[in-house]
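**Q** Coordinates only, no sequence provided:
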């Protein structure tokens, strides 16, 4: 976190230096005093040795850092156990010094669905909301952006990112352990904003979209991936209790509703560039998670429905420009 402040002038964020300084000091105090998972995962990452990778490849389906030969057997075993203790690994896959982390999500599938459609990331200021362990940030970093900032409040995801960044040491990649609504106003700073798998967890989606819009440069590009209803009736699904066993799902819009939300929030040139039903090949249980996965969320007698009887997950990627 402190690296962000140290580079505040280079990053051209002087206009919100005071707010970021206050926020980061507050979060540092929290992390230093935190109990529970934050303390548990912080200790794990602190004990990971600072290995130097002989190879780095961020532009492949498997984000690769180092070769097996970079570590002796004892160091490799220690790293494996540390990474295992940071589970569950939702996003990926990663290969760290020969240790293959077969994540729950094959995140490269989403990246390959969206990457042909988005503007070049070269030289851009990028925000990734709900950045998880940084998989998409690292894929974006391979495209020579000016900077990438992730926001990730979940303890295990944030410390997974720190573990990987411990080896990568990407000078232009940063992450704050906060939700989006704690980010200070950045006054039209970002050229590209990724918001993927987040909006349906918000009870006020249009308000969030407005806040995103106001953080972007005019003409900047929003890359929005969300659960969708496959209709064009301007309606939303509002689950009574859970959706696919998730408690915190609020509005799942259809195509016209999503377009209306984006237009109301100030975006223009809204277009849907991809629609994909979530498949078991993309989201599945592996040894790197200890929880249920997609198969457990679907009706065993009808995979087109969730266990609650709602339409099974379909995800759409929308692009929109900040007006």
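**A** Yep, that arrived. Computed from a predicted model, the values in this text were never measured in an experiment.

**Q** Please make it C-alpha for all contacts and neighbour counts, starting now.
**A** Fine.

**Q** mind listing what residue 277 touches?
**A** Contacts for residue 277 (C-alpha atoms under 8 Å, 6 or more residues apart in numbering) come out as 312, 313, 314, 315.

**Q** wouldn't the third one be in contact with residue 225 here?
**A** Going back to what we said before, that points to residue 314. No: in this structure residue 314 lies outside contact range of residue 225 using C-alpha atoms under 8 Å: 10.3 Å.

**Q** more neighbours, these two?
**A** Legend: neighbour count by other C-alpha atoms under 10 Å for residue 314 and residue 225, higher for residue 225 (23 against 16).

**Q** sorry, back to before: tabulate the contacts of residue 277 (a markdown table), appending secondary structure.
**A** Shown next, in a markdown table, are these (DSSP: H, G, I helix; E, B strand; the rest coil):
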| residue | secondary structure |
| --- | --- |
| 312 | coil |
| 313 | coil |
| 314 | strand |
| 315 | strand |
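
**Q** which of those tops the neighbour count?
**A** Scoring the contacts of residue 277 on neighbours with other C-alpha under 10 Å, the highest-scoring entry is residue 312 at 25 neighbours.

**Q** Now do the host helix or strand of residue 164: which elements does it pack against?
**A** Secondary structure from DSSP states H and E places residue 164 in helix 155-168. Here helix 155-168 is seen to pack against helix 36-47 when contacts are counted using 3 or more C-alpha pairs under 8 Å, 6 or more residues apart in numbering; DSSP states H and E.

**Q** Following the chain onward from the helix it packs on, which element is next?
**A** Heading C-terminal from helix 36-47 (DSSP H and E), you reach strand 56-57.

**Q** What segments of the stretch 201-323 of the chain are helices?
**A** For the stretch 201-323 of the chain, applying DSSP state H, counting those that start in this stretch gives helices covering 205-214, 255-264, 294-297.

**Q** what are the ranges of the strands in the stretch 201-323 of the chain?
**A** 216-227, 236-237, 252-253, 267-277, 298-299, 302-306, 314-322 (DSSP state E, counting those that start in this stretch).

**Q** Tell me which of those sits most buried.
**A** strand 252-253 (a mean of 24; mean count of other C-alpha atoms under 10 Å).

**Q** which other residues reach that one?
**A** With contact meaning C-alpha under 8 Å, 6+ apart, strand 252-253 is reached by 200, 226, 227, 228, 229, 234, 235, 236, 237, 238.

**Q** And the strands in the stretch 1-150 of the chain?
**A** Counting by DSSP E, counting those that start in this stretch, the strands of the stretch 1-150 of the chain are 56-57, 63-65, 94-96, 99-101, 125-129, 147-151.

**Q** second one coming, line it up with the first:
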């Protein structure tokens, strides 16, 4: 069972103190229910097999590198590799633990390098919605955030996060196995809220934007990254069925329409800071994610189209403020 007591202490006396009335019970119930998941015992066994040592070095500025190869014998390093492979598939990263390089499906560091120059996180309380295995949360903390809380209901992602957190036990970085809707009322407790790669999975994108705004203090900032299409502010794509083989994709607006979404939801200072066509170098299959990936989801004769004939993935990052 994950010990969340340090998080509860950190929440005491903050604008999120009201969480203490409901969060411990909700977490206990969720983690108790999680033990019914068929793969969870195997994943948790992987955690117990991780090397029990304090890494001599930790580097989070250019990536996530914990420990060095010479801290383990060749046999221990091979055992570590096999243990981490037991948590396949690794979607977000990359990570390096004691010389074992986890080459994840996504080069999430590339996305962070595009987004980070536009942010100021020093001393801020941050919420990461749909945080996956927490890769970006470690980068947020390294960039100065005083507390980072991520939410994602996926239990494999939570286990991967705990594998990394094992070697950063004092970091004020936490992952909660909930959806945004399952969180206690946030009462505007966060300075910065991230929603990256989530909006297009929402059947009601405006409701999602309103929920995110409710998490922000007055004057707080939203960082929104999502799939978009080219076009004017009247353009939006709703796939007939799948998009790039994903079933749960609902709305891909143009940047102009997305900006209108945000303004209609009451955000101010709305601006697009990055627009990037996802490449097959940024998202692809690896030995750490052996299923199909972006190269399999594009038209084999025209990489500017998905296999369904829609425009290939284009991602925008927008910033917006909750009014004071």
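**A** Nice, I can see it. Bear in mind the structure is a predicted one, so any value in this text is a computation, not a measurement.

**Q** Looking at the contacts of residue 277 of the first structure, spot the one nearest residue 4 of the first structure.
**A** Distance to residue 4 of the first structure across the contacts of residue 277 of the first structure (C-alpha to C-alpha) is lowest for residue 315, with 32.8 Å.

**Q** Provide a list of residues in contact with that closest one.
**A** 225, 226, 227, 228, 275, 276, 277, 278 are the contacts of residue 315 of the first structure under C-alpha under 8 Å, 6+ apart.

**Q** With distance to residue 53 of the first structure as extra columns, can I get those residues in CSV?
**A** Converted to CSV, the contacts of residue 315 of the first structure look like this (distance: C-alpha to C-alpha, whole Å):
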residue, distance to residue 53 of the first structure
225, 33
226, 35
227, 38
228, 41
275, 37
276, 36
277, 37
278, 34
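
**Q** Of all residues in the second structure, which one is nearest the centre?
**A** Residue closest to the mean C-alpha point of the second structure, counted by C-alpha atoms, centre = their mean, is residue 131 at 2.4 Å.

**Q** Can you tell me what that one aligns to in the first structure?
**A** Under the alignment defined by TM-score structural alignment, residue 131 of the second structure corresponds to residue 131 in the first structure.

**Q** wait, that match sits on residue 137?
**A** Yes: in terms of C-alpha under 8 Å, residue 131 of the first structure counts as a neighbour of residue 137; the distance is 7.1 Å.

**Q** Spit out the residues that contact the two alike.
**A** Residues touching both residue 131 of the first structure and residue 137 (C-alpha under 8 Å, 6+ apart): residue 150.

**Q** now the contacts of strand 252-253 of the first structure in CSV, with distance to residue 206 of the first structure?
**A** Listed next are the contacts of strand 252-253 of the first structure as CSV, based on distance: C-alpha to C-alpha, whole Å:
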residue, distance to residue 206 of the first structure
200, 11
226, 13
227, 15
228, 15
229, 17
234, 15
235, 14
236, 13
237, 15
238, 15
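
**Q** what comes up buried for stretch 230-244 of the first structure?
**A** For stretch 230-244 of the first structure, the neighbour count (16 or more other C-alpha atoms under 10 Å) marks 235, 236, 237, 239, 242, 243, 244 as buried.

**Q** could the strands of the stretch 201-323 of the first structure be laid out in CSV, adding distance to residue 127 of the first structure?
**A** As requested, the strands of the stretch 201-323 of the first structure are arranged in CSV below (distance: least, C-alpha to C-alpha, whole Å):
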stretch, distance to residue 127 of the first structure
strand 216-227, 9
strand 236-237, 27
strand 252-253, 23
strand 267-277, 17
strand 298-299, 32
strand 302-306, 32
strand 314-322, 14
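
**Q** Residue 205 of the first structure: which of those is closest?
**A** Among the strands of the stretch 201-323 of the first structure, the nearest to residue 205 of the first structure by C-alpha to C-alpha is strand 252-253 (10.0 Å).

**Q** Mean distance of the closest one to its aligned residues in the second structure, please.
**A** Once fitted to the second structure, strand 252-253 of the first structure is off its aligned match by 0.7 Å on average (mean C-alpha distance after the TM-score superposition for the first structure).

**Q** against the second structure, where does that strand fall?
**A** Aligned using TM-score structural alignment, strand 252-253 of the first structure spans residues 252-253 in the second structure.

**Q** circling back to that earlier point, out of the contacts of residue 315 of the first structure, which one sits closest to residue 94 of the first structure?
**A** Closest to residue 94 of the first structure, out of all of the contacts of residue 315 of the first structure and judged by C-alpha to C-alpha, is residue 278, at 20.9 Å.

**Q** ok so, going back, mind putting the helices of the stretch 201-323 of the first structure in JSON lines, distance to residue 29 of the first structure included?
**A** JSON lines is the format used below for the helices of the stretch 201-323 of the first structure (distance: least, C-alpha to C-alpha, whole Å):
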{"stretch": "helix 205-214", "distance to residue 29 of the first structure": "27"}
{"stretch": "helix 255-264", "distance to residue 29 of the first structure": "37"}
{"stretch": "helix 294-297", "distance to residue 29 of the first structure": "37"}
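
**Q** Tell me which of those helices lies nearest to residue 156 of the first structure.
**A** Nearest to residue 156 of the first structure, of all these, is helix 294-297, at 20.2 Å by C-alpha to C-alpha.

**Q** Please give me every residue in contact with the residue nearest to residue 287 of the second structure when sequence neighbours are not counted.
**A** Among residues not flanking residue 287 of the second structure along the chain, residue 103 sits closest, at 7.4 Å (C-alpha to C-alpha, 6 or more residues apart in numbering). By C-alpha under 8 Å, 6+ apart, residue 103 of the second structure lies in contact with 93, 94, 95, 286, 287, 288.

**Q** Which of the residues you listed has the largest number of neighbours?
**A** Using other C-alpha under 10 Å as the neighbour criterion, residue 93 leads the contacts of residue 103 of the second structure with 22 neighbours.

**Q** so that one touches residue 110, yeah?
**A** No: between residue 93 of the second structure and residue 110 there is no contact under C-alpha under 8 Å: 9.8 Å.

**Q** Return the residue of the first structure aligned against residue 51 of the second structure.
**A** Aligned by TM-score structural alignment, residue 51 of the second structure pairs with residue 49 of the first structure.
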